[in-house]
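Trainee: Got a predicted model here, sequence first, then my questions.
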Amino acid sequence: MSLLCLRSAVFPRQRNFRSFLYSTTMAQMLEANRLANEKSPYLLQHANNPVDWYPWGNEAFEKARSEGKLIFLSIGYSTCHWCHVMERESFENKSVAEIMNKFYVNVKVDREERPDVDKVYMTFVQATQGGGGWPLSVWLTPDLHPVYGGTYFPPEDRYFGRPGFKSILQLIAKQWNENPEKIKESGSKVIELLKKHTAMKGVPSENYKKDIPGVEALMMCFEQFCRTYEEQYGGFGDAPKFPQPANLEFLMGFALFNRETEMAKRALEMVTHTLRMMAKGGIHDHVSKGFARYSTDKEWHVPHFEKMLYDQSQLASTYLTAFIVTGESLFEDMVHDILGYVLRDMTHSSGGFFSAEDADSYPTESSREKKEGAFCVWTYDEIKRHLGKETLEDGTALDEVFAYHYDVKKSGNVDPQK
């Protein structure tokens, strides 16, 4: 397989619609749970799981209190790839669902409907696990105090001693049955720490002028970016690599604040090189335009194929600022690229915008199972078939020019491990 990014953003949606009709017909043959009455696309995706899901609300909380059960909270959104994976592996698995239904009150939340709920429990998971993401998986006491959490869990135990979802479900249920008061006490302590962490956050103190970061803080930020900057491909840190437009905006502001200095030159070098490499790489959709959420490698080559509205808006602004600061035409082109994609594929005909485009798509029109990025990759033979008969004025085959430009090889240009 060779990577080029999305061939078309409209055609997959037509496929998705046909799949929706198909899945709806199939769904009618299955017993729906309470989520069938919800409006959220994400919750509706789980309406036919064998898991006895509840939406976030008093019905679930009262059941947990009256039956003395822990709550298993799962938070995600409709275009989340790993949410789809965990559903397929665990929530559609009858043996896993049996454990969930026996020991827990299971609650599903769409983070796009309830960002407030997501923020509380994401803060907990980030604080206890060192990172977060979706699907967000959190175990709560009946009083909604978190006691354990993580993101995606495989259904079974895996290498390096990583426990699977079934094992974690059974272990936490065992601990709860043996000593519920200890777990409640732990949950209460956690919630108090979270309250202290968020108390007065964002509210200026009486000495608010003293709270404004000074030059020393700006220098610390700049030095941190210099340490984590990746010289060859741009960006910060190793894989997975995110665009991080806020960091680039900071560096451009820093450069303007420190005009005519070596620091300003260095800051702009980091920004412009990163933006050029992103525009050149696979994280940028060269066919349908716009940017994927992140790259799975440090080269910006293989994207996580999901596209987020908030990334498009921030990156359009960052590329525009870079064009204003440098006058480089590539950056202006990227602004038109991103906004053109948003207006064409992320704008609803009745007004408003779609929040994201799914990472998963159908390999063919007849496919019934989505795969990550399936519609976004090409084989050399496909390119040859579509472009092989066309030539340039000098007789050069267009498919050869195309393959050379995008580094498409007969054996593929993507490491299968990525």
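Mentor: Ah, there it is.
Trainee: Every contact and neighbour count from this point should use C-alpha atoms.
Mentor: Fine.
Trainee: for the stretch 301-418 of the chain, what spans make up the strands?
Mentor: 303-304, 307-308, 356-357, 360-361, 371-372, 377-378 (DSSP state E, counting those that start in this stretch).
Trainee: Please compare the first structure with the one that follows:
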Amino acid sequence: MPNHLAGETSPYLLQHADNPVDWYPWGEEALTLARAQDRPILLSVGYSACHWCHVMAHECFEDAEVAEVMNRYFINIKVDREERPDIDQIYQTALYMLTQRSGGWPLTLFLTPDQKPFFGGTYFPKTPRHSLPGFLDLLPRVAETYRVRRPEIERQSASLLKSFANMLPSKAPEAPVFSERPLEQALAELKNRFDSENGGFGEPPKFLHLTELDFCLRRYFTAGNSEALHMATLTLEKMAEGGIYDQVGGGFYRYSTDKQWQIPHFEKMLYDNGPLLHLYADAWIASGNPLFARIVEETATWVMREMQPEYEENEKRTGAGYWSTLDADSENVEGKFYVWDRSEASHILSRREYVVAASHYGLSQPANFGNRYWHLAVAQSLPEIAENFGVTYAEARQWLESGRKKLLAQRQCRVRPGRDEKILTSWNGLMIKGMARAGRVFGRDDWVRSAICAVDFIRSTLWKNGRLLATWKDGNARLNAYLDDYAFLLDGLLELMQTTFRPVDLDFAIALAEVLLDQFEDKEAGGFFFTSHDHENLIHRPKPGYDNATPSGNGVAAHTLQRMGYLLGEFRYLQAAERALRLFYPALLRHPDSCCSLLLALEQWLTPPPVVILRGKAEPMAKWENALRQRVPIALVLALPVERVTPAALPPSLAKPVPSGMGVNAWVCHGVKCLPEVTDLQELLRISEIRGKIRSLFYN
């Protein structure tokens, strides 16, 4: 018989709907039952693409013996961390407080009926193994602890709640004086952690650290820092050539198990690939490296092929959002879909294709996956291969590309990894930004249309009664949206408006900004809570400032509200961003390299970006747009063609006079100061370039 998860929409929860465990989703029914029966809660948090979640499910939750013990002693609650990041955030922190060890997934915590954790861990096998206690032995011991040690548990809970309260940043008695010191400290600390040989930061397992890379690129664009550019471009180059990148199908996996980026954990996450699109586009602007342009094209192609359903632009224009994740496993084996048997590759490729592919991707070297299979990564460059075999580079590239297409076609016939087809508003915001920016930089209308369709989908299905919902699946939109949903989507809309301006997107962005201020801001202390003021009461209400796999919601909110404030002349947005920076400024001084998204907001506060408004007919204005998109990557540029955007559709700050004939006019502002109208493109490029010139231009 299915348990209480059968009516859920989350693919992860539905994976457990037929378990013999009497699972409940998080909600009042389960919480009330725990209180009424005075039974502890077994909370299990995971997500559909999680390899070790699958392992524990198979060993424990699908096992009748384990399920019987779980059902006897506990109220069992299963949570999809992608749908409920609020719950996951709280209890991952609680696990660290209880054990002084970092958590992960699956997260396994035991709670009192009033939701306070008293014991936990991550993955547990059914029987003792690898120095881990067996789940079957552990369950009755935990239940006994809850029964006989209640006073001790209550004291521990009180201490834990106090620790939670102390974690919230507190408003300083005196307003701090902002400076570039945190920016300089962050760069120095990143340099200390930088792997100068392989790129990236820290030791294996090696994560992508996307916000840190974004910060490095910003330091180059704003301050001309060549060391920052080197850290970013070397890392992006090594990742693009490694096994962390899908050399056959495009797109990046979640992290590398080794320092050379060779063998990944094979999940593909939307929240990684969206930011990577704009990072590689920006790195291409900075370096001109053709590798970066190719990675953008292949990744965007993968996104549209495998992470966005086909759509029809009908009268309602509902569009199509982006799906969430691809699983690491296929046929219950991690990576099986992606790795190769050498004989299989040689069988489907021509002799010339195989010679080039084997040399380039490492098939001619010993197996690197399970001592039997090959996971592809760049082992030898194409110029070297061309020279070794006495062919031209163009011939080698042609044979590699034709071989890659054959490998992709063959791979498509395999049993595919599971795909989590729920639409998450926050992750869609990240991908909208990536696709819009990549589309603008490389002039790809199809990528821009993909982003537009995602925006239209969210507005038509997840924007209800002036508020966002967090997730959509199978026609059901649900759950109050979080800070990240509003901040990331607002950021994506700002990027899309710079690529193709639609008044409806500006209206949507303003509405999102107003909800951020009304429902999430702490107007007294500053900063933004992760949950809205009318959200369900939990044991803690975080106000996150540190970056994780995704950027801090406070950092993105402060950054985007500043840009909205500069664009619209709306001081309320600028003041809210400044209040957030003042609240988190002590953290920026203590741990700057952990708060890079907030550092981007600080940098923008210290040196506001140029705001460029273009008016004129679409055809001549396109030349101006093309010049600006590659020359001024951090400027905020809106092109408003007179054929599609009337002054009546614009707020006063954007309703600039329309030039006569085929002329184009530009208005350039910096902070609250604006220059006279510019009618010459070369003059515009001169004054819009920010590196070291913008302050003297406006303030001397």
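Mentor: Everything's here; your move. Bear in mind the structure is a predicted one, so any value in this text is a computation, not a measurement.
Trainee: What does the superposition give as a TM-score?
Mentor: In this superposition the chains share a TM-score of 0.81, using TM-score structural alignment, normalised by the length of structure 1; 364 aligned residues with a C-alpha RMSD of 2.2 Å.
Trainee: on that earlier part again, a markdown table for the strands of the stretch 301-418 of structure 1, including distance to residue 119 of structure 1 and mean neighbour count?
Mentor: Formatted as a markdown table, the strands of the stretch 301-418 of structure 1 follow (distance: least, C-alpha to C-alpha, whole Å; neighbours: other C-alpha atoms under 10 Å):
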| stretch | distance to residue 119 of structure 1 | mean neighbour count |
| --- | --- | --- |
| strand 303-304 | 23 | 25 |
| strand 307-308 | 18 | 22 |
| strand 356-357 | 19 | 20 |
| strand 360-361 | 25 | 22 |
| strand 371-372 | 27 | 18 |
| strand 377-378 | 35 | 17 |
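Trainee: Of all those, which one is nearest residue 47 of structure 1?
Mentor: Nearest to residue 47 of structure 1 among the strands of the stretch 301-418 of structure 1 is strand 360-361 (19.3 Å), distances taken as C-alpha to C-alpha.
Trainee: ok, the corresponding residue of structure 2 for residue 55 of structure 1 to residue 173 of structure 2 distance?
Mentor: Alignment note (TM-score structural alignment): residue 55 of structure 1 maps to residue 25 of structure 2. Using C-alpha to C-alpha, to the nearest Å, residue 25 of structure 2 is found at 43 Å from residue 173 of structure 2.
Trainee: Check residue 132 of structure 2 too.
Mentor: Counting by C-alpha to C-alpha, the gap from residue 132 of structure 2 to residue 173 of structure 2 is 47 Å.
Trainee: Counting neighbours around each, name which of those two comes out higher.
Mentor: residue 132 (13 against 6; other C-alpha atoms under 10 Å).
Trainee: Isn't that one up against residue 124?
Mentor: Yes. Counting by C-alpha atoms under 8 Å, residue 124 is a contact partner of residue 132 of structure 2 at 6.6 Å.
Trainee: Residue 47 of structure 1: helix or strand, and which one exactly?
Mentor: Taking DSSP states H and E as the definition, one finds residue 47 of structure 1 inside no helix or strand.
Trainee: contacting residues around it?
Mentor: Neighbouring residues of residue 47 of structure 1 by C-alpha atoms under 8 Å, 6 or more residues apart in numbering: 32, 33, 34, 35, 36, 53.
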